[in-house]
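# build me a structure from this.
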Amino acid sequence: MTGGNIKKPEGFMKEKLYVLPDYWMKELEQEGLTSSLYITDIGYFPKAEYHFRERPEGSPAHIFIFCEAGEGWVELNQGERMILREGDMIVIPPDTHHRYGAMPENPWSIYWFHFKGEHATRLVHLFGLSATPLTLSPSGIARFIEWFHPAYELLAERTYALTTHVHVAQTARQLLSGIGINSNKSAQEKKRENYLEQAIQYMNQHMGGSIRLTELSRHVGLSQQHLIHLFNLETGVPPIEYFLRLKIQRAGQLLDLTELSIKEISSAVGISDPYYFSRLFKKMSGFSPSHYRNIPKG
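The predicted structure is shown next:
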């Protein structure tokens, strides 16, 4: 890993280590297919006894660490020490004072990589990967290991090829987003997700009619204010607008898959006025219902 101090300069038995040459760094920063995200360093340290790093100025890249076995620790901005055990991972933000190392009694084995790019910070925050440990599921661990070895071999053996860096960058993006979607959620996050699923299921069951915010919040068991906050947080829109979007989505399916008239489709999604339905459909989809139906698809 670039920069910092180490308490075992001779490295680790069977370690893997690749550092992107400076000339490639400049190339990837300017290449359209990699400027948004690319790997700068990647490696594997098995049973990394005495492993230690400290970077008072932080790293210019995000640092992804996955603890395959054993135990280690991470401190950010001289804050509380976070323990990483088997199956845990963390992403250390760039330009952040940090220290980390192996536990002396049971030193960790870690896979790690550094990544940069215009989308790196947004990707990490969007998928909830920033600065706190997450525990990967068994399938998540398997997917990570499956990604790591080919990515490392490509970078170490074919670093001269732009196609190598593009491919590894694209698969790294998929890896990070997949970890974010499938990582173990907190009890609070699971509860929030359950409320949302209940509300959307209720909407789908009442697609042919109308619902009020009062009855939806009563069904879910949340206050109206809390329900609005939940939908804004998770979907970006309040509940009733989300319900309208579901109606327009269902209407689009009916336009594509049936011979129903626009008036019949309007009625099927619980909008009694077909003229209002047509205006709403065009506002949300960008096309009138008849124009949308005539667009070739598939």
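# when you work out contacts or count neighbours from here on, use the C-alpha atoms and nothing else.
Fine.
# does the residue nearest to Thr132 when sequence neighbours are not counted sit in a helix or strand, and which one?
Once flanking residues are discounted, Thr132 sits nearest to Ile90: 5.9 Å by Cα to Cα, 6 or more residues apart in numbering. Here Ile90 is covered by strand 88-92, with elements defined by DSSP states H and E.
# show residues contacting that strand.
Here strand 88-92 makes contact (Cα atoms under 8 Å, 6 or more residues apart in numbering) with 62-68, 76, 98, 129-136.
# off-centre distance for it?
Its chain's average C-alpha position is 13 Å from that of strand 88-92, according to Cα atoms, centre = their mean, to the nearest Å.
# show me what contacts Ile39?
So Ile39 contacts 20, 113-116, 165, 168-169 (Cα under 8 Å, 6+ apart).
# ChimeraX command to pick out the buried ones of those?
In ChimeraX, a selection of the buried entries from the contacts of Ile39 looks like this (16 or more other Cα atoms under 10 Å):
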select :20,113,114,115,116,165,168,169
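# narrow the contacts of Ile39 to those in helices?
165, 168-169 (DSSP state H).
# and Thr96, how far from Phe66?
19 Å (Cα to Cα, to the nearest Å).
# quick one, which of those two is more surrounded?
Each of Thr96 and Phe66 has its neighbours counted (other Cα atoms under 10 Å); Phe66 has more, 27 against 19.
# can you classify that one by secondary structure?
Here Phe66 is recorded as strand under DSSP: H, G, I helix; E, B strand; the rest coil.
# so Phe281 sits against Phe287, correct?
Yes - judged on Cα atoms under 8 Å, Phe281 makes contact with Phe287 at a distance of 7.1 Å.
# more neighbours: which of these two?
Counted by other Cα under 10 Å, Phe281 and Phe287 do not tie: Phe281 has more neighbours, with 23 against 16.
# and the host helix or strand of that one, what's buried?
In the assignment (DSSP H and E), Phe281 maps to helix 274-285. By 16+ other Cα under 10 Å, the buried positions in helix 274-285 come out as 277-278, 280-282.
# one more: stretch 237-249?
Under 16+ other Cα under 10 Å, the buried positions of stretch 237-249 are 237-240, 242-249.
# what does stretch 193-205 give?
Buried-residue list, stretch 193-205, by 16+ other Cα under 10 Å: 195-196, 199-200, 202-203.
# how far out from the middle of the chain is it?
Relative to the mean C-alpha coordinate of its chain, stretch 193-205 is positioned 22 Å out (Cα atoms, centre = their mean).
# the strands in the stretch 51-200 of the chain, which residues?
52-55, 62-69, 71-76, 82-85, 88-92, 98-102, 109-116, 134-135 (DSSP state E, counting those that start in this stretch).
# the fifth one vs strand 62-69, what angle?
The reference is to strand 88-92. In terms of direction (axes from the mean of the first three to the mean of the last three Cα atoms, to 10 degrees), strand 88-92 departs from strand 62-69 by 160 degrees.
# correct me, but Asp37 touches Thr121?
Heads up, residue 37 is Leu, not Asp. No - Leu37 lies out of contact with Thr121 (Cα under 8 Å); the separation is 9.7 Å.
# another one to check against the first:
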Amino acid sequence: MISDSHRKKEGFQGQKAIVIPRKILSSKCANNHIISALYVTDIGYYPKAKYHYRERPHGADQHILIYCHEGKGEVTIEKNRFTIEAGEYVVVPMKIAHAYASDENKPWTIYWAHFKGTISDSIVSLIKKQVNGYKGFIQNNEKSIELFNEIYGQLEKGYSSDHLQYSNMCLWHFLSTFIYNQFDVKGKANQMDTIDKAIDFLKNKTDQVLGLEEIAAAVNLSVAHFSYLFKKKTGFTPIEYFNHLKVQKACQYLLFTDLRIKEIALELGIADQYYFSRMFSKVMGMSPNEYREKRIH
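The predicted structure is shown next:
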């Protein structure tokens, strides 16, 4: 633990930080319909922050995300105490007692942001659900750091409505890189889990008719276990999801080709065009012909 005489809240070589005036937050963020759902209150970067230490017995008025780029430190949230190292991040919910400190021998370099807004609680809950706690690991940090710099750079230019709106719209993307770090910047899975693999399998089979047994076998799982995992992750049964993919493909045919409904059904492996129309209507809330007419006009 850092001795009292060495503790520092700030004052590190190369550090940068912006604390947005609370008057600006209340007048231009909290009351702005575009960004009131989620907005930055404070943001900063502390390189090699030796003796960095903060303790808030009553928590902060905002949620906090700290990303450790290099070195390591220690974080305590209520009674949960853990080490955070390079590549890891921690989320600290607002109003929760916490403390954190840089390691004396291997001081951390951190990117951090405080944020709040009407949906900020839900964002933090989602992060906690994804990492099963307060601490997570981010595999590819280039996009996160790029977005951090984009947010910081805009706020550095001042607090005009345009700068605030742009930077805080970037905040959504910034946080999403931590929540959904399994996707790279092109939207492809870096390390696909079993359900990701199953979805990729289904995407390439929209011209076929598949049974549940065949889909489960493609990822080497029993039907029961696969069905449970699939619905837990997606909210849909595998067959429902497969039908959604077929309908998505059908929408493209309806928009960009002159194929008749029967021909589109056959492209999707469905011999009965009436069955296809019913499936399409159930998903889209309108018939294939209505969809085509609506998009044309």
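# need the TM-score between these chains.
The TM-score (TM-score structural alignment, normalised by the length of structure 2) is 0.84; 285 aligned residues with a Cα RMSD of 2.8 Å.
# rewinding a little: mind putting the strands of the stretch 51-200 of structure 1 into JSON lines with distance to Lys185 of structure 1?
Compiled in JSON lines, these are given as follows (distance: least, Cα to Cα, whole Å):
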{"stretch": "strand 52-55", "distance to Lys185 of structure 1": "29"}
{"stretch": "strand 62-69", "distance to Lys185 of structure 1": "17"}
{"stretch": "strand 71-76", "distance to Lys185 of structure 1": "21"}
{"stretch": "strand 82-85", "distance to Lys185 of structure 1": "17"}
{"stretch": "strand 88-92", "distance to Lys185 of structure 1": "13"}
{"stretch": "strand 98-102", "distance to Lys185 of structure 1": "24"}
{"stretch": "strand 109-116", "distance to Lys185 of structure 1": "22"}
{"stretch": "strand 134-135", "distance to Lys185 of structure 1": "8"}
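# Lys7 of structure 1 is nearest to which of those?
With Cα to Cα as the criterion, Lys7 of structure 1 lies closest to strand 52-55 of the strands of the stretch 51-200 of structure 1, at 5.7 Å.
# Lys205 of structure 2: neighbouring residues, count only.
Lys205 of structure 2 has 16 nearby residues by other Cα under 10 Å.
# then the one 10 residues further on?
Other residues near Ile215 of structure 2 number 22, with proximity taken as other Cα under 10 Å.
# now do Leu38 of structure 2
For Leu38 of structure 2, using other Cα under 10 Å, the count is 21.
# after superposition, how close is the helix holding Phe281 of structure 1 to structure 2?
For helix 274-285 of structure 1, the mean deviation from structure 2 after alignment is 1.7 Å (mean Cα distance after the TM-score superposition for structure 1).
# C-terminal to that helix, what's the next element?
helix 289-294.
# and that next one, what other elements does it pack with?
helix 239-257, helix 274-285 (3 or more Cα pairs under 8 Å, 6 or more residues apart in numbering; DSSP states H and E).
# again, only using 10 Å
When contacts are defined as 3 or more Cα pairs under 10 Å, 6 or more residues apart in numbering; DSSP states H and E, helix 289-294 of structure 1 packs onto helix 239-257, helix 262-268, helix 274-285.
# Serialize the ones you listed to TSV and add fields for distance to Met103 of structure 1.
Formatted as TSV, these follow (distance: least, Cα to Cα, whole Å):
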stretch	distance to Met103 of structure 1
helix 239-257	48
helix 262-268	62
helix 274-285	55
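# right, and those helices - which one's nearest Pro56 of structure 1?
helix 239-257 (45.7 Å).
# so what does the closest one touch, helix or strand wise?
helix 187-205, helix 213-220, helix 224-235, helix 262-268, helix 274-285, helix 289-294.
# and the first one, how far out from the chain's middle?
Using Cα atoms, centre = their mean, the distance from the centre of helix 187-205 of structure 1 to the centre of the chain it belongs to is 20 Å.
# helices and strands around that helix, which ones?
helix 213-220, helix 224-235, helix 239-257.
# quick one: the second one to chain centroid distance?
The reference is to helix 224-235 of structure 1. Worked out by Cα atoms, centre = their mean, helix 224-235 of structure 1 lies 21 Å from the chain centre.
# average offset between that helix and structure 2?
Compared with structure 2, helix 224-235 of structure 1 is 1.8 Å away on average (mean Cα distance after the TM-score superposition for structure 1).
# circling back: now do the shared contacts for Leu37 and Thr121 of structure 1.
Shared contacts of Leu37 of structure 1 and Thr121 (Cα atoms under 10 Å, 6 or more residues apart in numbering): Phe115.
# one step back: for Arg173 of structure 1, find the nearest of the strands of the stretch 51-200 of structure 1.
That would be strand 109-116 among these, by Cα to Cα, at 10.0 Å.
# so the closest one versus strand 62-69, what angle?
Going by the same axes, to 10 degrees, strand 109-116 of structure 1 makes 170 degrees with strand 62-69.
# any idea how far the counterpart of Lys16 of structure 2 in structure 1 is from Leu255 of structure 1?
In structure 1, Lys16 of structure 2 lines up with Lys16, judged by TM-score structural alignment. Look at Lys16 of structure 1 and Leu255 of structure 1: by Cα to Cα, they are 55 Å apart.
# again with Tyr18 of structure 1
Relative to Leu255 of structure 1, Tyr18 of structure 1 is positioned 53 Å away (Cα to Cα).
# could you measure Pro21 of structure 2 against Ile119 of structure 2, distance?
Note on Pro21 of structure 2: its distance to Ile119 of structure 2, by Cα to Cα, is 21 Å.
# so what's the closest residue to Met192 of structure 2 other than its chain neighbours up against?
Leaving aside its sequence neighbours, Met192 of structure 2 sits nearest to Gln182 (Cα to Cα, 6+ apart; 7.5 Å). By Cα under 10 Å, 6+ apart, the residues touching Gln182 of structure 2 are 138-140, 188-193.
# which one of these has the most neighbours?
Ile138 (19 neighbours).
# next one: that residue from Arg292 of structure 2, what distance?
Taken as Cα to Cα, the span from Ile138 of structure 2 to Arg292 of structure 2 is 43 Å.
# before we move on, what about Trp108 of structure 2?
57 Å.
# do the same with Trp172 of structure 2
The gap separating Trp172 of structure 2 from Arg292 of structure 2 is 33 Å, by Cα to Cα.
# that older thread, what's the closest of the helices and strands packed on helix 187-205 of structure 1 to His51 of structure 1?
Among these, helix 224-235 sits nearest to His51 of structure 1 (Cα to Cα), with 39.8 Å.
# show me which pair in the buried residues of stretch 237-249 of structure 1 is furthest apart.
Pro238 and Gln249 (16.6 Å).
# count the residues that sit near Glu68 of structure 1.
22.
# no wait, Ser27 of structure 2
10.
# structure 1: matching residues for stretch 235-255 of structure 2?
With TM-score structural alignment as the criterion, stretch 235-255 of structure 2 aligns to 236-256.
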